[in-house]
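Novice: Sequence first, predicted model second:
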Amino acid sequence: MMMNLFSTFDPSSIMNLSLNWMSTLISLIMIPSLYWLIPNRLNLLLNKIFYTLHNEFKILTKKNNTLIFIALFFFILINNFMGLFPYIFTSTSHMVFTLSLALPLWISFMIYGWLINTYHMFAHLMPQGTPPILMPFMVCIETISNIIRPGTLAIRLSANMIAGHLLMTLLGNTGPMVDFLIMMVIMIQILLITLETAVAMIQSYVFAILSTLYSSEV
């Protein structure tokens, strides 16, 4: 029995086996065999998305090492889509998952920046043209903004995934209704699923593009 709305996101186990986080890898099992036949439409579509993302990320990083961010985009996108299927654990709605992605990236950027580009990192704390009286405050503000970056990345992804699922849960537990209201709820649910599909793609792109921007600063 559901005690509260957020209990729909609680991990559940079957036969004392914790298989919740296996949903992050279940897509590898569901890859159609046609994907491995080259060329095919699915492979051409993924290659098109890959090169489009590569061209966008390359402009931000000014380098060609965009593979990690493209892989991050596809990994989050697949997990967001898997969360839209019924009875599948939504891993991207948990801070354990999102923070595990954001924190190592941020730590690696900070270590590389402060060890290799120390002067640039100090200069980044002071935006160009800052009045002398505001310099101490700007250093504090920039330091705090750098520290909270992994938290904002993680919270943004998990909060957006939770919001749509909560709306669908609320509409799905409205109880007995007349036929007219049932049809209205079904139409709203279809619109919400369409919106959630768009959110799944947008949030994976936002996570990857922000990670690319953070890496370009170091």
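Specialist: Cool, the structure landed. Numbering: from 1, shown residues only.
Novice: Please make it C-alpha for all contacts and neighbour counts, starting now.
Specialist: Will do.
Novice: Skip the chain neighbours and tell me the closest residue to I76.
Specialist: In space, and not counting its chain neighbours, I76 is closest to S204: 5.4 Å by C-alpha to C-alpha, 6 or more residues apart in numbering.
Novice: tell me the SS of the one you found?
Specialist: In three-state terms, and counting by DSSP: H, G, I helix; E, B strand; the rest coil, S204 is helix.
Novice: give me every residue that touches it.
Specialist: Contact analysis of S204 by C-alpha atoms under 8 Å, 6 or more residues apart in numbering lists F73, F74, I76, L77, N80, L157.
Novice: which of those residues lies closest to N47?
Specialist: Comparing the contacts of S204 against N47 with C-alpha to C-alpha places F74 closest, at 11.9 Å.
Novice: Check what contacts the host helix or strand of the closest one and list those residues.
Specialist: Using DSSP states H and E, F74 falls within helix 67-82. Contact with helix 67-82 is made by 23-24, 27, 50, 53-54, 57, 88, 90-92, 161, 197, 200-201, 204-205, 207-209, 211-212, as judged by C-alpha under 8 Å, 6+ apart.
Novice: quick one: V206 from S27, how far?
Specialist: Note on V206: its distance to S27, by C-alpha to C-alpha, to the nearest Å, is 22 Å.
Novice: repeat for L171
Specialist: The value you get for L171 to S27, if C-alpha to C-alpha is used, is 28 Å.
Novice: quick one: contacts for S158?
Specialist: Residues counted as contacts of S158 (C-alpha under 8 Å, 6+ apart) are T92, S93, H94, M95, T98.
Novice: Can you tell me which of those residues has the largest number of neighbours?
Specialist: T92 (26 neighbours; other C-alpha atoms under 10 Å).
Novice: Quick check: that one is in a helix.
Specialist: Yes - the assignment for T92 is a helix, going by three-state DSSP.
Novice: which residues of this structure fall in helices?
Specialist: In the chain, the segments counted as helices under DSSP state H are 26-29, 41-61, 67-82, 95-116, 118-124, 135-147, 149-172, 179-216.
Novice: Put together TSV for those helices, with distance to P11 on each row.
Specialist: Listed next are the helices of the chain as TSV, based on distance: least, C-alpha to C-alpha, whole Å:
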stretch	distance to P11
helix 26-29	16
helix 41-61	31
helix 67-82	15
helix 95-116	12
helix 118-124	41
helix 135-147	29
helix 149-172	14
helix 179-216	20
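Novice: Included below, for side-by-side comparison, is a second structure:
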Amino acid sequence: MMNNLFSIFDPSTNIFNIPFNWISTFIGIMFIPYSFWFIPNRHFLLWNFISNKLHIEFKTLLGPNNSIGSTLIFISLFFFIFFNNFLGLFPYIFTSSSHLTISLSLSLTLWLSFMMFGWINNTQHMFIHMIPQGTPFILMPFMVLIETISNIIRPGTLAVRLTANMIAGHLLITLLSNTGINMPNYMLIFLILIQILLLILESAVSIIQAYVISILSTLYSSETN
């Protein structure tokens, strides 16, 4: 039972036990609109609208000291996580964002980049950020310890947040679908309605989680400037 339940998260396939399922990570590339059309279509206009809104949001969070084009990193991160989360709701498409291999690689790479940039270019600011203003002298060592620990666990919390939300939704849908075999016909209608509501909820979660991860990464980046 448990093997069948968690088989939806298995990246390996039956073809020579090669993990072909990771190829689904790049399916989102097909949804990127071609910018060389003479007449922009609705897909291209929608893409530009979402990108401009995200650019304004991230630029506000990064503050006036942000570098030119720095918002493109977080816009790309949003679209990458969103496509992997959303496409994983379709049948027979592997959800790569439900694995710590992907989510931890993204969060750890971004966090290390922010830390290296901050400690190399803004060393004094990074030391000041570890002690909030107005902290008593006696509590300063404890505040430094607390801020250091909270800073170190940031990539882990980002990765676990994304992975746990994706796994929880997929497992709930799978468990409910497995119970439909033993249900009478009149109860299947309620089960289908519940499954539709769960799919709508998971679609919203896929967007929200991509937005939350991007916003938190932007906030972590703004602290190093």
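Specialist: Yes, it's here. Keep in mind that this is a model prediction, so the values were computed, not measured.
Novice: Superposed, how do the two chains score by TM?
Specialist: Put the two chains on top of each other and the TM-score (TM-score structural alignment, normalised by the length of structure 1) is 0.94; 218 aligned residues with a C-alpha RMSD of 1.9 Å.
Novice: Tell me which of the helices of structure 1 sits nearest to S18 of structure 1.
Specialist: Once the helices of structure 1 are compared by C-alpha to C-alpha, helix 26-29 is nearest, at 14.3 Å.
Novice: compared with structure 2, how much does the closest one deviate?
Specialist: Its aligned residues in structure 2 lie a mean 2.8 Å from helix 26-29 of structure 1 after superposition (mean C-alpha distance after the TM-score superposition for structure 1).
Novice: quick one on the thing from earlier: which of the contacts of helix 67-82 of structure 1 are buried? Put it as a ChimeraX command.
Specialist: Applied in ChimeraX, the following selects the buried portion of the contacts of helix 67-82 of structure 1 according to 16 or more other C-alpha atoms under 10 Å:
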select :23,24,50,53,54,57,90,91,92,161,197,200,201,204,205,207,208,209,211,212
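Novice: picking that back up, structure 2: which residue goes with the residue nearest to I76 of structure 1?
Specialist: Alignment note (TM-score structural alignment): S204 of structure 1 maps to A210 of structure 2.
Novice: Also G113 of structure 1?
Specialist: Under the alignment by TM-score structural alignment, G113 of structure 1 pairs with G118 in structure 2.
Novice: show me the contacts for the residue lying closest to that match once chain neighbours are set aside.
Specialist: Leaving out its chain neighbours, the residue that sits closest to G118 of structure 2 by C-alpha to C-alpha, 6+ apart is T224, at 4.6 Å. Neighbouring residues of T224 of structure 2 by C-alpha under 8 Å, 6+ apart: F114, M115, F117, G118, W119, N122, H125, M126.
Novice: what does R149 of structure 1 give?
Specialist: R149 of structure 1 makes contact with W106, according to C-alpha under 8 Å, 6+ apart.
Novice: Quick one: map it onto structure 2.
Specialist: Aligned against structure 2 by TM-score structural alignment, R149 of structure 1 finds its counterpart in R154.
Novice: same deal with M138 of structure 1?
Specialist: Looks like M138 of structure 1 aligns to M143 there (TM-score structural alignment).
Novice: so who does that match touch?
Specialist: M130, I131, P132.
Novice: Distance check, it against P136 of structure 2.
Specialist: For M143 of structure 2, the distance to P136 of structure 2 - C-alpha to C-alpha - is 10 Å.
Novice: circling back to that earlier point, just the closest of the contacts of S204 of structure 1 to P39 of structure 1, please.
Specialist: Closest approach to P39 of structure 1 among these (C-alpha to C-alpha): F74, at 20.0 Å.
Novice: Give me the neighbour count for the alignment partner in structure 2 of the closest one.
Specialist: Correspondence of F74 of structure 1 to structure 2, assessed by TM-score structural alignment: F79. Using other C-alpha under 10 Å, F79 of structure 2 has 20 neighbouring residues.
Novice: returning to what we had before: adding distance to L44 of structure 1, write the contacts of S158 of structure 1 out as JSON lines.
Specialist: Listed next are the contacts of S158 of structure 1 as JSON lines, based on distance: C-alpha to C-alpha, whole Å:
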{"residue": "T92", "distance to L44 of structure 1": "27"}
{"residue": "S93", "distance to L44 of structure 1": "30"}
{"residue": "H94", "distance to L44 of structure 1": "33"}
{"residue": "M95", "distance to L44 of structure 1": "34"}
{"residue": "T98", "distance to L44 of structure 1": "29"}
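Novice: Which single one of those is nearest to S33 of structure 1?
Specialist: T92 (26.6 Å).
Novice: wait, that closest one sits on M161?
Specialist: Yes - under the criterion of C-alpha atoms under 8 Å, T92 of structure 1 makes contact with M161 at 6.9 Å.
Novice: Please identify which of the helices of structure 1 is closest to T8 of structure 1.
Specialist: Of all the helices of structure 1, helix 149-172 comes closest under C-alpha to C-alpha, at 8.2 Å.
Novice: what about the closest one, how far off from structure 2?
Specialist: Averaged over the aligned pairs, helix 149-172 of structure 1 sits 0.5 Å from structure 2 after superposition, using mean C-alpha distance after the TM-score superposition for structure 1.
Novice: What angle do helix 95-116 and that helix make with each other?
Specialist: Going by axes from the mean of the first three to the mean of the last three C-alpha atoms, to 10 degrees, helix 149-172 of structure 1 is angled at 160 degrees with respect to helix 95-116.
Novice: No more questions from me, cheers.
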